[in-house]
Every structure is written in structure tokens, then in C-alpha cells.
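Participant: Prediction below, plus the sequence it came from.
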Amino acid sequence: MLPLHADENGHCLVLFDGAGTADLGDILCPPAAWAIDLGAASPDQGLDRLPARLLVRAATTTMVAHDVVNVVVAALIERLPRARSIEMDLRIVLQEAVSNAVMHGNLCLDGRLRGSREGLSLFTQTMQRRLGDPRFGHRPVTIALDWNQAYLVVRVEDRGRGFRPPATSLPVEAKACSGRGIGQIRALCQRVIFTDRGRRITMRFGLPPSQPAT
């Protein structure tokens, strides 16, 4: 078990070093509810604006090196078994949102480059170079989950330069190298909102009713 801390709001949190951790599977073991990567730039910035019963903030390099989405989803199901009915959709949506936050947000990569062999090579080289640059690689990605009896709300936030999200999701060709993720997210969520100039996506899922005690 990693050392536990309590912040000023009473959250039981784990502070970890994503660069020096071989496995992140235990960072959200109860009673820990928040996990903060000390390798992330300004790790506590803006946390007071993110209502969350479950939260992970990790450096971009940590997000690339580890399956943080799996850790978060497993921790959620442990705490909220009713969410198992939307587990697959949640995994897909989180993978898309986190991938966008890492690649297009914090690393500022242009997905259109992957449309050609030369462009894909440039995309890969630029990605590796920026992951090794603390100005990009240490930027945090935050996954925050909150819920009540009816809804699960998931927020993913990056510290990139932002973008202007499309007002609606237009059909995207199956072979397109970019633009499919947002459409897929909107198709699987009840509601999707972009804020902070596109750096934060808020996604809402409906939850099945609680089973009455027998």
C-alpha cells in the first residue's frame, strides 16, 4: 500500500511517482480515492474545481507508459457495482478522451499526419521527442469521476493549447485518421460538454437503479 494522505477537503489520496512505478494497479486501493503523480507539473493546480469521488492526475509520460484507464475503471466498479452495465462503453469513451488529451492536447500532435507513411513517421518521431521534453511530457492529464443515484459524470482534462470542438458530430469516414473519437464519445454518452477552450471534456452516463435490499 502506498502512503495515504488527507487533503484539506478530506479526500484520502495517494501521492506516487509515475516515472518510478512499475505497476499502478494499487494506487486507488480503498480507502484511497484520489491519486496524484508527483511527476506532473503543478500537480495540485485546479483540483478544487473538479468535484470527484474518484480521481487520478498523472503526467503525460505516465499515461503513455501505463494503462491508467483500466486502473480507474476497475476502481470505479469496485466502489459502484451498478456501473458494470456501462463498463464497456466507459472504457471506450475514456480511452478516446485520454488519448485525445495526451496526443492532441498535451503533446500538441496533429492526427492528420497519420494519413501518409511519411506523416506517420513524423508523427511518431515528434511524439517521442516531446515525451522526452519536460515542457510536454510532464503536463498532467486528469480523470475525475463523480456520481449519484442516477448519473455518472466523467471529466478528462489536459493542459494543452485547447481547440474549438465541433458543435455537432458529423459523419467521419472509417479510414479517417482524425475526428472519429469525438463522434464515438458523443454516441456512447448521454451528454458531452467541452469547457476551458476544449481542454476539459465532461461526459455523463445514466446508471441503472439500485437493487432494493432483500
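Facilitator: Happy to help now that I have it.

Participant: drop to CA atoms for contacts and neighbour counts, all remaining ones
Facilitator: Noted.

Participant: Who are the packing partners of whichever strand or helix holds Val73?
Facilitator: With secondary structure defined by DSSP states H and E, Val73 is part of helix 68-79. Other helices and strands packing on helix 68-79, by 3 or more C-alpha pairs under 8 Å, 6 or more residues apart in numbering; DSSP states H and E, are strand 54-59, helix 87-100.

Participant: Can you give me the buried ones in it?
Facilitator: Buried positions in helix 68-79, judged by neighbour count with 16 or more other C-alpha atoms under 10 Å: Val68, Val69, Val71, Val72, Val73, Ala74, Ala75, Leu76.

Participant: biggest separation within the residues you listed, which pair?
Facilitator: Considering C-alpha to C-alpha, no two members of those lie farther apart than Val68 and Leu76, which are separated by 12.4 Å.

Participant: And the buried residues of helix 68-79, which is closest to Val141?
Facilitator: Proximity of those to Val141, judged by C-alpha to C-alpha, is greatest for Val68, which lies at 10.4 Å.

Participant: put this beside the first:
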Amino acid sequence: MVILDIQLEDGNAFDLLNQMNPEDIDFKIVFMSSYQSYLEEAVQFAAVDFLKKPFDEGEFVLALDKAIDSINDIEYNQRLSVMFNNLNKNQAEKIMLFQLDSGPYTVPLVEIECGEAKPGGAIFRLVSGSDFKVSIPLRRYEILLSKYGFFRCHPLFVINLNLIDAIDIPTLTIRFKSGHTVPFEDWRRPSLLKKYNEAKEQDLSQG
């Protein structure tokens, strides 16, 4: 097991790991960082063990216990591959790894239509119409996804602004290109419209 600070004096953790093939890494890594960055996000998108500094003794012990418990995780190299993939991709190509009861499940961000908070976790709906459930609260994903065109429009919903077809203000509903609808709170409307217009402008500039 390796405890590795993301920011090093002469580079970063990925400069070091890039010298190795992810498939050849036969040890578990617990990453540490003291501030938010795209490097930190790459780790969290891949659901790799992570410690936010400063941390207390209890958090450190839990992180070590988790790493030890996953010592025989056969999908660990898949997580590392997701992490390295996201470091070298633009926003439209990033993928996220979700930990399901059946194992890790990777999904491109562009295919996530919305997330809905549920007791004991959240349900994510895809543009295909299929969905899957995770045991981690939606607010944890909201923090990660907010920089990538997602917005909390309602206490129960985080939506992909890039997949909106129309915003119906009289009925306080959002219709996606798939035809699926979700509600939004009226007090969030100004921020919703602002973020939606920003997402459209960004999409046009990239197109």
C-alpha cells in the first residue's frame, strides 16, 4: 500500500504513476490532497481511496482499513484506468465510476441525464432510459458534477443542463430531450436559467 500526496514538491502524483502501466500497479494507493483541483477530481471520479487534508486520526485509520479491505479488489486496475483516462480527456469525454452492489460501473458524463435522491442513496437515469442505484448520497456526486454542466434544481434532483429540451416556468418542470421530466423549485429559477444559458453558450463555442 502507498500513501501518496497528489501535490509533490517536484510535480504531482500522476507524473510519478504515469511512469508505470496501470495494469502493472500491484499495490493499493491512498491519495491525499489539501485543495480541490482537476487532479483531485480524477481520483474521486474513479472512486479511488482519497483523504482530504487536514484529516484526523480516525479518518486516516478508516482510509487505511478501506484500502486493506480492498486488497483483493479485482477491479482496482479498472479504477486506475478510469482515473488516468479522465486526466487526459476534455469535459465531454470524462467518465465516472460508480460502485454498485454488483461491482464498479463506468458511465460517460454525457450519458447521465439526472440523479435523484432516494433513501439510502440515489438513482441515476441515463439518456437511454435505463437507471441504476448507488448507496452514496446524491449530494456527494453533486459536488463532483457541478463543474461539468450539472445543477441541483430541486432537493431531490441533480440534472445535466446539456440534455435539457425545455424549461416550463408555469409548471416548474424541466423536460429533457428524451421526453423525461423533473420538477424544479421556483426560487432556484434564476440560477437554473443562468447555468442553462451558460451551458448552451459553451456547447455552441465547442461545436
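Facilitator: Here it is on my side, so go on. Here the structure is a predicted model, which means the values were calculated and not measured.

Participant: TM-score for the pair, please.
Facilitator: Laid over one another, the chains give 0.30 as their TM-score (TM-score structural alignment, normalised by the length of structure 2), with 103 aligned residues with a C-alpha RMSD of 5.4 Å.

Participant: Now do the helix holding Val73 of structure 1 and strand 54-59, the angle between them.
Facilitator: 170 degrees (axes from the mean of the first three to the mean of the last three C-alpha atoms, to 10 degrees).

Participant: what's the angle from helix 68-79 of structure 1 to helix 87-100?
Facilitator: Computed by the same axes, to 10 degrees, the angle separating helix 68-79 of structure 1 from helix 87-100 equals 150 degrees.

Participant: ok, back up a step: what's the most buried one of the helices and strands packed on helix 68-79 of structure 1?
Facilitator: Compared across the helices and strands packed on helix 68-79 of structure 1, strand 54-59 shows the largest average neighbour count, a mean of 27 (mean count of other C-alpha atoms under 10 Å).

Participant: Tally up the residues packed near Val30 of structure 2, please.
Facilitator: The burial count assigned to Val30 of structure 2 is 20, neighbours taken as other C-alpha atoms under 10 Å.

Participant: Could you do Ser205 of structure 2 as well?
Facilitator: 8.

Participant: what do you get for Ile29 of structure 2?
Facilitator: When counting by other C-alpha under 10 Å, one arrives at 18 neighbours for Ile29 of structure 2.

Participant: which residue packs closest to it, ignoring adjacent ones?
Facilitator: The spatial neighbour of Ile29 of structure 2 that comes closest, neighbours along the chain excluded (C-alpha to C-alpha, 6 or more residues apart in numbering), is Val2 at 4.8 Å.

Participant: so how far does stretch 165-174 of structure 2 reach from one end to the other?
Facilitator: The straight-line separation of the ends of stretch 165-174 of structure 2 (C-alpha to C-alpha, to the nearest Å) is 8 Å.

Participant: elements contacting the lengthiest helix in structure 2?
Facilitator: In structure 2, ranked by residue count with DSSP state H as the criterion, the top helix is helix 189-206. Using 3+ C-alpha pairs under 8 Å, 6+ apart as the contact criterion, the elements in contact with helix 189-206 of structure 2 are strand 150-154.

Participant: re the thing from before, please tell me I have it right and the residue nearest to Ile29 of structure 2 contacts Ala13.
Facilitator: No. Val2 of structure 2 lies out of contact with Ala13 (C-alpha atoms under 8 Å); the separation is 11.1 Å.

Participant: Compare the two and say which one has the larger neighbour count.
Facilitator: Here Val2 of structure 2 and Ala13 are compared on neighbour count by other C-alpha under 10 Å; more neighbours surround Ala13, at 16 against 10.

Participant: ok, the more buried one to Phe31 of structure 2 distance?
Facilitator: Ala13 of structure 2 sits 8 Å away from Phe31 of structure 2 when distances are taken as C-alpha to C-alpha.

Participant: and what of Gln202 of structure 2?
Facilitator: Counting by C-alpha to C-alpha, the separation of Gln202 of structure 2 from Phe31 of structure 2 is 32 Å.

Participant: Please apply the same query to Phe45 of structure 2.
Facilitator: To Phe31 of structure 2, Phe45 of structure 2 is 13 Å away according to C-alpha to C-alpha.

Participant: on contacts alone, who are the packing partners of the host helix or strand of Thr202 of structure 1?
Facilitator: Under DSSP H and E, the secondary-structure element containing Thr202 of structure 1 is strand 200-206. Packed against strand 200-206 of structure 1, as judged by 3+ C-alpha pairs under 8 Å, 6+ apart, are the following elements: strand 151-157, strand 191-195.

Participant: Return the angle between stretch directions for it and strand 151-157.
Facilitator: With the same axes, to 10 degrees as the basis, strand 200-206 of structure 1 and strand 151-157 are set at 160 degrees to each other.

Participant: Buried residues of strand 200-206 of structure 1, list them for me.
Facilitator: By neighbour count, and taking 16+ other C-alpha under 10 Å as the criterion, the buried residues in strand 200-206 of structure 1 are Arg200, Ile201, Thr202, Met203, Arg204, Phe205, Gly206.

Participant: For the first one, which residues are in contact?
Facilitator: Think Arg200 of structure 1. When contacts are counted by C-alpha atoms under 8 Å, 6 or more residues apart in numbering, Arg200 of structure 1 is found next to Arg155, Val156, Glu157, Asp158, Phe194.
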